[in-house]
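J.: Fold the following and give me the result.
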Amino acid sequence: MSKTILVTGAGRGLGRTLAEQLTARGDKVIAHARSESALDGVPHDRKLVVDLAEPAAIADAVAALGLERLDGVIHNAGIAHIGLIADQPLEHWERTLAINVTAPAELTRVLLPALRAARGHVVFVNSGAGLSAGPKWSSYAASKHALKALADALRGEEQPNGVRVTSVYPSHFATDMQRSVREQYDADYDPSRATSPESIAQTIIGLLDTPEDMVVNELRIEPPNPLPIRARN
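T.: From the prediction side, this is the model:
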């Protein structure tokens, strides 16, 4: 049966791959991006255009969709600033927390009536940094730790309503963000030693298809032979 799935950050990378794979199998995709042009060439049934850096705008944007039922939302959008705490300005912290934490919380809140009606599934694309933080990862890791807390709280709150919640922790997969992180870290990047977006997307879609009598609360994903993120000497 066809499902209706909202994918954030659908303009590129994993989000775009998710939109392509979901559409190819017959699902209806609500594709999110911060601009209309970002969705050029992205297969979708409807679109949600809103800047997640401005969470106050989310409620009105979602209301315009008129959703009564929603089978799933995949919180994929995110940003990463890599640097020493001593060097990261306030703007980096505010923007990272707004996009990576506050926006998913607000978007989930306004979508809950539609998710409850469909006994839907909320998937948070987290990160290995959401479980352990190292030097230069402070703002990004803090946001991902907070995203884990959001998912854990939501899971407990929505169990009586039939809404399932999964946190996915992919590590070292081939996206523009991974390239950007390694550039900021002055580290080497080898896409052949990273998991492909297609594999990650396939796994996430598989989570949406789990039987109704089970839920995968957390899932860690990493390539068999990842290239460590280490600054060049």
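
J.: make it CA atoms for all contacts and neighbour counts henceforth
T.: Fine.

J.: what's near enough to touch the most centrally placed residue in the chain?
T.: In the chain, the centroid-proximal residue (C-alpha atoms, centre = their mean) is Asn76; its distance is 1.8 Å. Asn76 sits next to Val7, Thr8, Gly9, Ala10, Leu14, Gly15, Phe124, Val125 when contact means C-alpha atoms under 8 Å, 6 or more residues apart in numbering.

J.: Look up how far Ile85 lies from it.
T.: Using C-alpha to C-alpha, to the nearest Å, one obtains 25 Å as the distance from Asn76 to Ile85.

J.: do the same with Arg164
T.: 35 Å.

J.: More neighbours: those two, which one.
T.: Neighbours were counted for Arg164 and for Ile85 using other C-alpha atoms under 10 Å; Arg164 has more, 25 against 13.

J.: Let's see this one next, to set against the first:
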Amino acid sequence: MNRTHLVTGAGSGIGAAVADRLQERGDSLCLLARSETRADELSRRHPGATVLVADLADPTAVDGLTGLPDRLDSVLHVAGVVDLAPVADLELAQLREHLDVNLVAPALLSRAALSAVRRARGTFVFVNSSAGLAASPSWSAYAASKFGLRAFADALRGEEIAHGVRVTTVFPSRTATPMQEKVHEQEGRVYDPADWLRADTVAETILHVLDLPADATIPEVTVRPAMPPSRG
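T.: Model prediction:
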């Protein structure tokens, strides 16, 4: 049976990897783009996909989103932003963007998609981060948004179990993506993608969650590299 998935962050990294895999196996995609330019790029990469435009950094735009499918087998919250700074240097706009993109937008999208997911007895997947389990210096804004995202997923899981809706949080460690390259630059470290998880590996974990038999759920899963990085 053809399944339909709403995916954020499909333009690169983990989101692109999972969207590619879903399309390859014949599933239908509804993708969220932050701009018309990105929407055109996603439409070319994923012919036949429904592409909606809403900037996740703008809660009003997300709250007013229309055009979602009537039935969704999953909602995959993959998009995110990270910008490192110690608390002493943290600016309001920087903190606001982390919270809006990483926490508020998934919350609003989940609410908007809830009836469609209930109809399919589907699954919400929140792609979190190891920073959502333990906060490190200079990661305060990002970690705070991801700790909040975990709490939101926990609450949603408890509320929706009676409707047959499953909710999973995925906690990937550092993953070889453009976001990780940016983090290394901010940290002043040499970036070697071979040191970190592949985006395809995390996508495979997400697919495993989506393909579980109906009698099982995975509330949380942590994904880490099998070997330590070659450099600290």
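
J.: which one in structure 2 is aligned with the residue nearest to the centre of structure 1?
T.: Under the alignment (TM-score structural alignment), Asn76 of structure 1 maps onto Val78 of structure 2.

J.: So which residues of structure 2 form strands?
T.: Assigned by DSSP state E, the strands in structure 2 fall at 4-8, 28-33, 50-53, 74-77, 123-127, 166-172, 175-176, 197-198, 220-223.

J.: Would you format those strands as JSON lines with distance to Ala105 of structure 2 included?
T.: Conversion of the strands of structure 2 to JSON lines gives the following (distance: least, C-alpha to C-alpha, whole Å):
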{"stretch": "strand 4-8", "distance to Ala105 of structure 2": "10"}
{"stretch": "strand 28-33", "distance to Ala105 of structure 2": "11"}
{"stretch": "strand 50-53", "distance to Ala105 of structure 2": "13"}
{"stretch": "strand 74-77", "distance to Ala105 of structure 2": "9"}
{"stretch": "strand 123-127", "distance to Ala105 of structure 2": "12"}
{"stretch": "strand 166-172", "distance to Ala105 of structure 2": "16"}
{"stretch": "strand 175-176", "distance to Ala105 of structure 2": "22"}
{"stretch": "strand 197-198", "distance to Ala105 of structure 2": "25"}
{"stretch": "strand 220-223", "distance to Ala105 of structure 2": "20"}
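
J.: List just the one of these that sits closest to Asp154 of structure 2.
T.: strand 166-172 (7.9 Å; C-alpha to C-alpha).

J.: and the closest one, what does it pack onto?
T.: Counting contacts by 3 or more C-alpha pairs under 8 Å, 6 or more residues apart in numbering; DSSP states H and E, strand 166-172 of structure 2 packs against strand 123-127, helix 140-160, helix 199-210, strand 220-223.

J.: which of the ones you listed is buried the deepest?
T.: Mean neighbour count (mean count of other C-alpha atoms under 10 Å) peaks for strand 123-127 among those, with a mean of 25.

J.: in structure 1, what residues pair with that strand?
T.: Using TM-score structural alignment, strand 123-127 of structure 2 pairs with 121-125 in structure 1.
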